[in-house]
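Peer 1: got a sequence here, can you model it:
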Amino acid sequence: MVSEKAYWKVGGEARLEIGERSLLMGILNVTPDSFSDGGEHLQLFAAVARAESMFQEGAAIVDIGGESTRPGFEPVSFEEEVARVVPVIRELRSRRSDCILSIDTSKAVVAEAALEAGANIVNDVNGFLSDPQLAEVAAKYRAGVVLMRNGRSGEKEGSVLDRIRESWERSLEIAFAAGVKEPAIVLDPGVGFGTTRQEDLEILRGLDLLRSFGFPLLLGTSRKRITAEPLGLPVDLRLEATIATTVAGVAAGVELFRVHDVAENARAVCMADLIYRGNDLDE
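Peer 2: Reported below is the predicted structural model:
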């Protein structure tokens, strides 16, 4: 459970202190079709350079994905997904032995290849519900895990907050049965995954209630439709709205944020942490 001094265990002896300062997870899509940056980082040198820059800009974690999860995405084979992400992970691990890397996948075979190559965290947008063997892989490598609630495959009736909690309960049951330990787990409410924009607002307004579930939270709103549709914005003009949701998350006590624009969000959370987490100014 989250405490004043809490740590997220992310593989082996590695851990991240959470709660005192907001942590950013930089998004690195090694895909041709992601909704906002598809095709920008397909080449190894471009992907590695972008990851390096995100660490320099203040990312605590870089989250590497080889298959788009945008609405209507085209699935790729596990062979193609592995071929996209593993070389990037290996190169970054060789350059930065202590960096924290996450693999964004819902396939156990991809996760195992990524963890073997040096990833620390498994970020599953299906929360172990589509491939329960993913939980066994995560437990085997003692990886950190992000379990996201995904409403695209259909959910029971009820409020969006109730549906999120019900999904998390099922994900946690699978995780614990496979041997994943509680300090390795972070939960993600899945903003934009099978939700309306009104429901996305309800999630953002209910973050303090979701934190009462007892696990650290990761919020992923970066450039999503909730940052666009209310203002009629294209992808390249969603930064300020994204930062507004990030700051709202800090105010609600959310610990981690998955973002595209690391430098700008880093400056925002630094100030928001001073206000809402009660951090002191560095002397």
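Peer 1: hey, let's count contacts and neighbours off CA atoms from now on
Peer 2: Will do.
Peer 1: give me the longest strand you can find in this structure.
Peer 2: strand 23-29 (DSSP state E).
Peer 1: which stretches of the stretch 1-150 of the chain form strands?
Peer 2: 6-9, 15-18, 23-29, 61-65, 101-104, 121-124, 144-148 (DSSP state E, counting those that start in this stretch).
Peer 1: which stretch among the ones you listed comes nearest F45?
Peer 2: strand 23-29 (12.7 Å; Cα to Cα).
Peer 1: got the contact list for that closest one?
Peer 2: Under the criterion Cα atoms under 8 Å, 6 or more residues apart in numbering, residues 37-38, 41, 47, 50-51, 54, 58-68, 255-262, 266 lie in contact with strand 23-29.
Peer 1: name the nearest residue to A248, ignoring sequence neighbours.
Peer 2: Excluding the flanking residues, the one nearest A248 by Cα to Cα, 6 or more residues apart in numbering is L204, at 7.4 Å.
Peer 1: contacting residues around the one you found?
Peer 2: So L204 contacts 245, 248-249 (Cα under 8 Å, 6+ apart).
Peer 1: please enumerate the helices of the stretch 151-283 of the chain.
Peer 2: Taking DSSP state H, counting those that start in this stretch, the helices of the stretch 151-283 of the chain run over residues 160-178, 197-205, 207-211, 239-251, 262-276.
Peer 1: show me how far the second one is from its chain's centre.
Peer 2: Between the centre of helix 197-205 and the centre of its host chain there is 18 Å, according to Cα atoms, centre = their mean, to the nearest Å.
Peer 1: following up with a second sequence; could you model it the same way so I can compare the two?
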Amino acid sequence: MTLNCRGTLIDLTIPKIMGIVNLTPDSFYDGGKLQDPTQVIAQVQQMLNEGAAFIDVGGYSSRPNAAPVSEEEERQRVVPIIELLVNHFPEILISIDTFRSSVAEAAVQAGACLINDISAGLLDKEMLPTVARLQVPYIMMHLRGTPQTMTTLTNYEDIVKEMQYYFSERIAAAHTLGINDVIIDPGFGFAKTLEQNYEVLQKMELFAFQKVPVLVGVSRKSMIYKVLETTPQEALNGTTVLHTLALQKGASILRVHDVKAAHECVQILQQVSHA
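Peer 2: You can find the predicted model right below:
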């Protein structure tokens, strides 16, 4: 499988790493850490050096019960940083993490080449038409409700079957509009209990029937640190375990805070597969 990013074909035969750049003051792990352009450039430089293929820039915290942010504030958080990064790293492949079509379009105009939408187009009816017009790869995540309501929407009869239906419908809607490159994200931690997160991970290979790449974002999330009775700051080892499992179950992209550790997972599993 390949992605067309600004005319460059990205081969996903070997899984790729997406480094997270949070420009929010309240993100669950690294909120508020990036306060000025120098810090952002230094962090992105480190991620690229450690093996990140993509950099995911976001200005709206989607953690449970996060405070809403206006479209204008979100745009002001992300667009100048994307312009800065593209100017500093001309070959960089930036993903914009937003569910708002206006922010996505402004980010792509500033130099982003992927759109990462937690709502799969369900929180902004203009998102899919905008992606189709921009002709960039589109990451669609599984979510019920909004970041403010999702913790109350965890009642499923068969979570994996319902997610398969969800992705089938959203992929069909995207393809109907002419969106060519679609990636699906199971949405670990979004409208799912701890047990449901692990059920989805255990059965993740069942999403292969969609015949599109799968992105996994479990980095330092509560599904790890609650099991270990620790904190996000102490959840790297648990994250590495889940990254290994996700790769074995077919993940093509890992969205992570710790690029070096994730890249080493890919390297080791590649060696095992060729042994």
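Peer 1: now the longest strand of the first structure: which residue numbers in the second structure?
Peer 2: Mapping strand 23-29 of the first structure onto the second structure (TM-score structural alignment) gives residues 16-22.
Peer 1: please apply the same query to stretch 68-81 of the first structure.
Peer 2: Per TM-score structural alignment, the counterpart of stretch 68-81 of the first structure in the second structure is residues 61-74.
Peer 1: buried stuff in that stretch?
Peer 2: Buried residues in stretch 61-74 of the second structure, counted by 16 or more other Cα atoms under 10 Å: 61-64, 71, 74.
Peer 1: what's the span of it from first residue to last?
Peer 2: 10 Å (Cα to Cα, to the nearest Å).
Peer 1: for D236 of the first structure, grab the count of nearby residues.
Peer 2: D236 of the first structure: 10 surrounding residues under other Cα atoms under 10 Å.
Peer 1: now check it against the second structure: what is it aligned to?
Peer 2: Per TM-score structural alignment, D236 of the first structure is aligned with Q233.
Peer 1: you'd agree that match is up against S222?
Peer 2: No - counting by Cα atoms under 8 Å, Q233 of the second structure stays clear of S222, with 11.0 Å between them.
Peer 1: related to what we said a few turns ago, closest to I183 of the second structure out of the buried residues of stretch 61-74 of the second structure?
Peer 2: Nearest member of those to I183 of the second structure, counting by Cα to Cα, is S62, at 19.0 Å.
Peer 1: measure that closest one to V256 of the second structure for me?
Peer 2: For S62 of the second structure, the distance to V256 of the second structure - Cα to Cα - is 15 Å.
Peer 1: before we move on, what about G58 of the second structure?
Peer 2: In this view, G58 of the second structure and V256 of the second structure are 13 Å apart by Cα to Cα.
Peer 1: equivalent analysis for P64 of the second structure, please.
Peer 2: As judged by Cα to Cα, P64 of the second structure and V256 of the second structure stand 18 Å apart.
Peer 1: and what of D97 of the second structure?
Peer 2: From D97 of the second structure across to V256 of the second structure, the span is 13 Å (Cα to Cα).
Peer 1: and G59 of the second structure, by the same measure?
Peer 2: 16 Å.
Peer 1: and A113 of the first structure, how many residues sit next to it?
Peer 2: Neighbours of A113 of the first structure (other Cα under 10 Å): 18.
Peer 1: so how far is I96 of the second structure from the aligned partner of it in the second structure?
Peer 2: Under the alignment (TM-score structural alignment), A113 of the first structure pairs with A106 in the second structure. Distance from A106 of the second structure to I96 of the second structure, counting by Cα to Cα: 10 Å.
Peer 1: for D273 of the first structure, find the nearest of the strands of the stretch 1-150 of the first structure.
Peer 2: Set against D273 of the first structure and scored by Cα to Cα, the strands of the stretch 1-150 of the first structure come closest in strand 23-29, at 10.5 Å.
Peer 1: quick one: contacts for the aligned partner of I118 of the second structure in the first structure?
Peer 2: By TM-score structural alignment, I118 of the second structure lines up with V125 in the first structure. Contacts for V125 of the first structure were tallied using Cα under 8 Å, 6+ apart; they are 104-106, 147-150, 190.
Peer 1: switch to 10 Å and redo it
Peer 2: V125 of the first structure makes contacts with 69, 104-106, 146-150, 188-190, 193, as judged by Cα atoms under 10 Å, 6 or more residues apart in numbering.
Peer 1: same deal with N197 of the second structure?
Peer 2: Residues near N197 of the second structure by Cα under 10 Å, 6+ apart: 159, 186-191, 218, 223.
Peer 1: aligned counterpart of it in the first structure, please.
Peer 2: In the first structure, N197 of the second structure lands on D200 (TM-score structural alignment).
Peer 1: now its match: how far from R152 of the first structure?
Peer 2: 14 Å.
Peer 1: okay, and the common contacts of those two?
Peer 2: What both D200 of the first structure and R152 touch, as defined by Cα under 10 Å, 6+ apart, is the set 192-194.
Peer 1: out of these, the closest to D131 of the first structure would be?
Peer 2: Nearest member of the shared contacts of D200 and R152 of the first structure to D131 of the first structure, counting by Cα to Cα, is F193, at 17.7 Å.
Peer 1: near T193 of the second structure, how many other residues are there?
Peer 2: Using other Cα under 10 Å, T193 of the second structure has 17 other residues around it.
Peer 1: show me the contacts for the closest residue to A228 of the first structure other than its chain neighbours.
Peer 2: The shortest distance from A228 of the first structure to any non-neighbouring residue, by Cα to Cα, 6+ apart, is to R238 (6.1 Å). Applying Cα under 10 Å, 6+ apart to R238 of the first structure gives the contacts 222-229, 231-232.
Peer 1: which among these count as buried?
Peer 2: 222-228.
Peer 1: now those residues in a markdown table, with distance to D33 of the first structure?
Peer 2: Shown next, in a markdown table, are these (distance: Cα to Cα, whole Å):
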| residue | distance to D33 of the first structure |
| --- | --- |
| S222 | 16 |
| R223 | 15 |
| K224 | 15 |
| R225 | 16 |
| I226 | 20 |
| T227 | 20 |
| A228 | 19 |
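Peer 1: could you work out the most separated pair of those?
Peer 2: Maximum distance among those (Cα to Cα): 10.2 Å, for S222 and A228.
Peer 1: quick one: common contacting residues for these two?
Peer 2: Common neighbours of S222 of the first structure and A228 (Cα under 10 Å, 6+ apart) are 235, 238-239, 241-242.
Peer 1: just the buried ones out of the residues you listed, please.
Peer 2: 235, 238-239, 241-242.
Peer 1: now, which of those residues sits nearest A178 of the first structure?
Peer 2: Closest to A178 of the first structure out of those is T242 (35.3 Å), distances taken as Cα to Cα.
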